[in-house]
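Make a model of this:
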Amino acid sequence: MDLSSVVWRKSSRSTNGGDCVEVAVVPGDPALAGHKADADELYLVRDSKDPDGPALAFTQREWEAFVGGVKDGEFG
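Next comes the predicted model:
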């Protein structure tokens, strides 16, 4: 999976270029996440300390549920 042309975003709350996760939104592609082949777009998340490492793929519905959980304090 080639993610070299993907535009990644880091949180504006990341201090001093600190380590955090980065997010990118890309068109759905079975090569990125075959089990989510029917998704129109995917939300990718990676560790900024390991930009060549793995990326997790979420559908829009999964991403919205995750963000909602963060806002509700579900992850402490």
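
going forward, measure contacts and count neighbours with C-alpha atoms only.
Fine.

give me the element L56 is part of.
strand 55-58 (DSSP states H and E).

do V23 as well
strand 21-27.

Count the neighbours of the residue lying closest to L44 once chain neighbours are set aside for me.
Residue nearest to L44 in three dimensions, not counting chain neighbours: A57, with 4.6 Å by CA to CA, 6 or more residues apart in numbering. Neighbour count for A57, taken as other CA atoms under 10 Å: 23.

any idea which helix or strand comes after the strand holding L56?
Heading C-terminal from strand 55-58 (DSSP H and E), you reach helix 60-71.

Please name every helix or strand in contact with that next one.
The helices and strands touching helix 60-71, judged by 3 or more CA pairs under 8 Å, 6 or more residues apart in numbering; DSSP states H and E, are strand 41-47.

please give me the structure for this one as well, since I'd like to look at both together:
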Amino acid sequence: MAETAEEIKARKERERDELYALDISGVEWHSAPGTEAHEERVEIAYLPEGAVAMRSSLDPGTVLRYTEAEWRAFVLGARDGEFDLEPGRHDGELAPE
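Presented below is the predicted three-dimensional model:
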């Protein structure tokens, strides 16, 4: 039997709560090859059950956490170009049409 919308929402909230309850103080952070320690970069850490934590090297105290399904969807979308910036787009402003 398929989950109802309410059941899906409740499951996702439980998953999020469990993910943010994890102690990640000892995780190993990774960044793209070729970046220097003093450069601004995105860092990720692999968590249990395929989950991933992500932070900015400039703000290591703010950590976002993603379930395996969320991370997989993001990576596949990035590979497909869904997050590519459009030419002429700067600082969150849309380019004139």
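
circling back: how close does the residue nearest to L44 of structure 1 sit to M1 of structure 1?
The gap separating A57 of structure 1 from M1 of structure 1 is 12 Å, by CA to CA, to the nearest Å.

And for S11 of structure 1?
Remark: distance between S11 of structure 1 and M1 of structure 1 (CA to CA) = 24 Å.

between these two, which one's more packed in?
When neighbours are counted by other CA under 10 Å, S11 of structure 1 and M1 differ, and S11 comes out ahead with 12 against 8.

In structure 2, what sits opposite the more buried one in the alignment?
S11 of structure 1 maps onto A32 in structure 2, with residues paired by TM-score structural alignment.

Same question for V45 of structure 1.
Per TM-score structural alignment, V45 of structure 1 is aligned with M54.

Count the residues that sit near the nearest residue to its match once chain neighbours are set aside.
Once flanking residues are discounted, M54 of structure 2 sits nearest to I44: 4.4 Å by CA to CA, 6+ apart. By the criterion of other CA under 10 Å, I44 of structure 2 has 21 neighbours.

Contact partners for I44 of structure 2?
Counting by CA atoms under 8 Å, 6 or more residues apart in numbering, I44 of structure 2 makes contact with W29, H30, S31, V52, A53, M54, R55.

ditto for G77 of structure 2
When contacts are counted by CA under 8 Å, 6+ apart, G77 of structure 2 touches F83.
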